[in-house]
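A.B. asks: A predicted structure for the sequence below; I have some questions about it.
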Amino acid sequence: MFVGKSTELSRRAFMRRSSQLAGAGVATSYAMGLAGIGEAAAFASTGGYKALVCVFLYGGNDHGNTLIPFDAPNYQRYSQIRGGNGSEAGGGIALPRSSLANSVLMQPDEQTLTDDIRYALAPTMPLLKSRFDQGNMAPMLNVGPLLTPLTKAQYESDDNTRFPRPANLFSHNDQQSTWQSSQPEGSPTGWGGRMGDLAQSSNSNAMFTLINATGNAVFMNGEQAMPYQVSPDGATLINGLSRGRLYNSSAASTALDTLLKTHTGHVFEGDYAQTNARSVEFGGFVNDALARSSVATDFGTGNRLADQLSVVARLIAARGDLGMTRQVFMVSAGGFDHHDGLIGSHEALLGQVDFAMDAFYRSTLELGIADQVTAFTASDFGRTLASNGDGSDHGWGSHHFVVGGAVNGGRFYGTAPQVSVESDDQVGRGRLLPTTSVDEYSATLAQWFGVSPSELPGIAPNIGRFAQPDLGFMTRPQ
């Protein structure tokens, strides 16, 4: 019988918190924070600063036109399936083969992929192609949410008890949440936030352990740690307080400050007031630290993802002033739900991702910490290899990228899928059945970050069912 770890972990966390809150006598955020002490003891924060940066591509990135088969036999299959009738000129939603000639990724001679496939990056991603060649970028093939390893026959089985599948596959909201939490939609915590729970005691200012430079996302929520939100311009200040006079009245500003920070003892009201007080108190501190930090790397203009990564770079440059040893960041880009208009629009979006991630890597080189910062992509899901006429539909597994000085790059990780709509590694219309789980992906990143093997089930609840808690794309912690 299948037994889920997430329920067990939630029950244990609830019981642990309840007993500690009862002992504390009051349900305060400080008392809730005591729950992390035991876990934090197992976290390795030695070896200097480290940061993880999640780059989430909202909408479901079309992996078929991100990593494209380039060798002649597999390209012909790709072209046939995507509406190009097998022609090297492309057509439909197949890119012309000639457009890929400068972005072919040459893996080591000893690495042979499925059906001898050779991949090329999208032609608008020359910078990440160069990082692959230099050994600082690694593609992760066919990764997606799984509760347990599945074959196609098991996926098609009616026995969901023995062969469980993630809930509500192919749904945006559900799969965004599942990717970010390794649990069904509605989970209160994500695996970035759970790493923050373990790491926050390593930092002088625990409130900056998790920093979100995009909108709200479960990825950044911990049991105790919560994200500090920033914009590309820095900390978001409350105008009526930061300018000193609300409606041209200092009395109104004082009243607003009191309203935001006052509570009657209710636990939720108290946490809300504490969050407001933290925002008011530390907004100026963060912006002062940013003003003193210096990053000369050009992040360009008109690229929202680059703007977010620029402020992340500046915050990392200010890590000393902020008192940070371990941090998790999140940024995002949207617009990847290409049911139509794939050609042109998708390449443009990938060009923005290419520039932004490369600029961020260059900033870590400038700061001398490239091997201490790792950026990685994630998305709702991949998409169908089969064309719907002008685009592709919701899928499951997808390909992703990991970039940084500590990445064992220049080679592929995971199992390359067959270029097919009928093979055993897909579940209809070319929807990839993942061969690597998000739990394995997150566990590999977590161990590099400092999470001990004994704590991995708290980060990746399903990791005990998979054979590879370390996929090898990161250098092992020293």
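C.D. replies: Nice, I can see it.
A.B. asks: CA only for contacts and neighbour counts going forward, please
C.D. replies: Will do.
A.B. asks: not counting sequence-adjacent ones, nearest residue to residue 230?
C.D. replies: The shortest distance from residue 230 to any non-neighbouring residue, by C-alpha to C-alpha, 6 or more residues apart in numbering, is to residue 213 (5.0 Å).
A.B. asks: check it against this one:
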Amino acid sequence: MLNRRSFLNQSSLLSLSPFIPAFLSQTASASAAQKDDRILVVIQLDGGNDGLNTVIPFADENYSKYRNKLRIEKNDIIRLNDSLGFPPAMQAAAELFDDNQLAIIPGAGYPNPNRSHFRSMAIWHSARLQSAEHTGQGWLGRACDQRKQPGNITPDAVFVGDSNIPAAIIGRRSNPIALNDERELMLASKFTAPDNPVTEDDLQNFVQRSVSASYGAAKQFAASAKNRPSDDSNYPNYRLARRLNLIARVIRLGGGTRIFYVSQPGYDTHSAQKFSHERLLTEFSRSLKAFLMDLKQAGLSDRVLVMAFSEFGRRVQENASAGTDHGTSGPVYVAGESVRSGILSDYPSLVDLEDGDLKSTIDFRCIYSSLLTSWLNIDATAPLGGNFKPLKVVA
């Protein structure tokens, strides 16, 4: 029986809920998710990645024309084919490409592109072009809404980071949570779970059962941390790598969450771009490879795909501060054992520019459509607000 007094009596337990890993506990959930359900991990390259210096059209003489100070010398470029290559900072990603675990999708964008960080990110998060439709709900949150089952307390999506939960994973009924680092889970593991009540109060029963199971799950996580290999699957010492490591460990425990999200900031490279961009790409590339290697060692690599995107690319012409300003289209990456590896879209022309920007060659919603329908087995129409021809991303 639910009444105001019994609800308020549970406030101390309810206040703990954001910090207790209920999503790790299969016993705390009525989820019908199976252990072999596919998982999507999204990496947001925050700030606008310079795609021209990430997937480099080295065979086009216009590249050197537009990039005097910032160009990567041809002899240093890691060739992917006869015309495109990676900078040296993307060595680990090149190895994934050679191992058929990386798809590169150049020229991803949308009609009438916007160079505002806030507006463009809202478009990518919501899969909607009109600001009136930026209601705080996102394409993955809406997708989770379609699968939501009554009574399921397992979070549909987990954001690993210390900022606000991104709109991309927020829906009307779905349940996303934020997790900063493993210390939150380790702290919960030190407490003793409350006894399950014997009462007619349905709310009290539900809350205390959930909290009790969650404490048990935290202890399970702590035990797994104590017993994990000392080399931690050779993750490099980067913040992105540590967060992907945590995601991998959560996936191993099989709690049923199918969407994970993480952000790597720093890509707004208006000045002195060369070294900062190299550092960012090295972190991204090496962290991604370590994550996929970890999943393979755990026998989970066939269940996980990773998509990496940025809200826009940069201008073709470098600026006077040895940096690049806000542009439009840029590359998207999809990685994993099940990806259709290769270069999956046309590279934008460096001759046919639009106000100094690369024209997009593929609508980003075609990538979303493929990941929803072919990977997560979710109808993409409602999440994307229309029908978009899926780009074949899954092998």
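C.D. replies: Perfect, thanks for sending it. Everything numeric in this text was worked out from a predicted model, so none of it was measured.
A.B. asks: could I get the TM-score for this pair?
C.D. replies: Once the chains are laid over each other, their TM-score by TM-score structural alignment, normalised by the length of the second structure reads 0.79; 340 aligned residues with a C-alpha RMSD of 2.9 Å.
A.B. asks: which position in the second structure aligns with the residue nearest to residue 230 of the first structure?
C.D. replies: Residue pairing (TM-score structural alignment): residue 213 of the first structure is matched to residue 160 of the second structure.
A.B. asks: dump the residue contacts of that match.
C.D. replies: Applying C-alpha atoms under 8 Å, 6 or more residues apart in numbering, we find residue 160 of the second structure in contact with 178-181, 243, 247, 260-262.
A.B. asks: for these, which one is nearest residue 45 of the second structure?
C.D. replies: residue 262 (9.0 Å; C-alpha to C-alpha).
A.B. asks: now for the one helix or strand that closest one maps to, which elements pack on it?
C.D. replies: Assigned by DSSP states H and E, residue 262 of the second structure belongs to strand 259-264. The criterion is 3 or more C-alpha pairs under 8 Å, 6 or more residues apart in numbering; DSSP states H and E, and the helices and strands that strand 259-264 of the second structure contacts are strand 39-45, strand 157-160, helix 239-252.
A.B. asks: so of those, which one's packed in deepest?
C.D. replies: strand 157-160 (a mean of 24; mean count of other C-alpha atoms under 10 Å).
A.B. asks: mean deviation, it versus the first structure?
C.D. replies: For strand 157-160 of the second structure, the mean distance to aligned residues of the first structure following superposition is 0.6 Å (mean C-alpha distance after the TM-score superposition for the first structure).
A.B. asks: helix or strand next in line after that strand, which one?
C.D. replies: Next along from strand 157-160 of the second structure, by DSSP H and E: strand 176-179.
A.B. asks: chain center to that following strand: distance?
C.D. replies: 13 Å (C-alpha atoms, centre = their mean, to the nearest Å).
A.B. asks: what range does that strand cover in the first structure?
C.D. replies: Strand 176-179 of the second structure maps onto residues 227-230 of the first structure, going by TM-score structural alignment.
A.B. asks: mind listing what's buried along that stretch?
C.D. replies: 227-230 (16 or more other C-alpha atoms under 10 Å).
A.B. asks: on the three-state scheme, the equivalent of residue 291 of the second structure over in the first structure is what?
C.D. replies: Aligning on TM-score structural alignment places residue 291 of the second structure opposite residue 360 in the first structure. Under DSSP: H, G, I helix; E, B strand; the rest coil, residue 360 of the first structure falls in the helix class.
A.B. asks: which ones are touching residue 360 of the first structure?
C.D. replies: Counted by C-alpha under 8 Å, 6+ apart, residue 360 of the first structure has contacts 299, 306, 309-310, 313.
A.B. asks: now name the helix or strand holding residue 351 of the second structure.
C.D. replies: Counting by DSSP H and E, residue 351 of the second structure is found in no helix or strand.
A.B. asks: what helix or strand is residue 294 of the second structure on?
C.D. replies: Going by DSSP H and E, residue 294 of the second structure is part of helix 273-297.
A.B. asks: now that helix on the first structure. Mean distance?
C.D. replies: With mean C-alpha distance after the TM-score superposition for the first structure, helix 273-297 of the second structure averages 0.6 Å from its match.
A.B. asks: wait, residue 79 of the first structure touches residue 71, no?
C.D. replies: No. Under the criterion of C-alpha atoms under 8 Å, residue 79 of the first structure makes no contact with residue 71, lying 11.8 Å away.
A.B. asks: between those two, which one's more packed in?
C.D. replies: residue 79 (26 against 15; other C-alpha atoms under 10 Å).
A.B. asks: what sits against the residue nearest in space to the middle of the second structure?
C.D. replies: Centre of the second structure computed as the mean C-alpha position; nearest residue by C-alpha atoms, centre = their mean is residue 42, 1.4 Å away. Applying C-alpha under 8 Å, 6+ apart to residue 42 of the second structure gives the contacts 259-262, 306-309.
A.B. asks: okay, those residues in JSON lines with neighbour count and distance to residue 70 of the second structure next?
C.D. replies: Shown next, in JSON lines, are the contacts of residue 42 of the second structure (neighbours: other C-alpha atoms under 10 Å; distance: C-alpha to C-alpha, whole Å):
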{"residue": "259", "neighbour count": "22", "distance to residue 70 of the second structure": "36"}
{"residue": "260", "neighbour count": "25", "distance to residue 70 of the second structure": "34"}
{"residue": "261", "neighbour count": "25", "distance to residue 70 of the second structure": "31"}
{"residue": "262", "neighbour count": "23", "distance to residue 70 of the second structure": "28"}
{"residue": "306", "neighbour count": "22", "distance to residue 70 of the second structure": "29"}
{"residue": "307", "neighbour count": "20", "distance to residue 70 of the second structure": "27"}
{"residue": "308", "neighbour count": "21", "distance to residue 70 of the second structure": "23"}
{"residue": "309", "neighbour count": "23", "distance to residue 70 of the second structure": "22"}
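A.B. asks: quick one, what contacts whichever residue in the second structure pairs up with residue 405 of the first structure?
C.D. replies: Aligned by TM-score structural alignment, residue 405 of the first structure pairs with residue 337 of the second structure. By C-alpha under 8 Å, 6+ apart, the contact list for residue 337 of the second structure reads 100-101, 301-302, 304-305.
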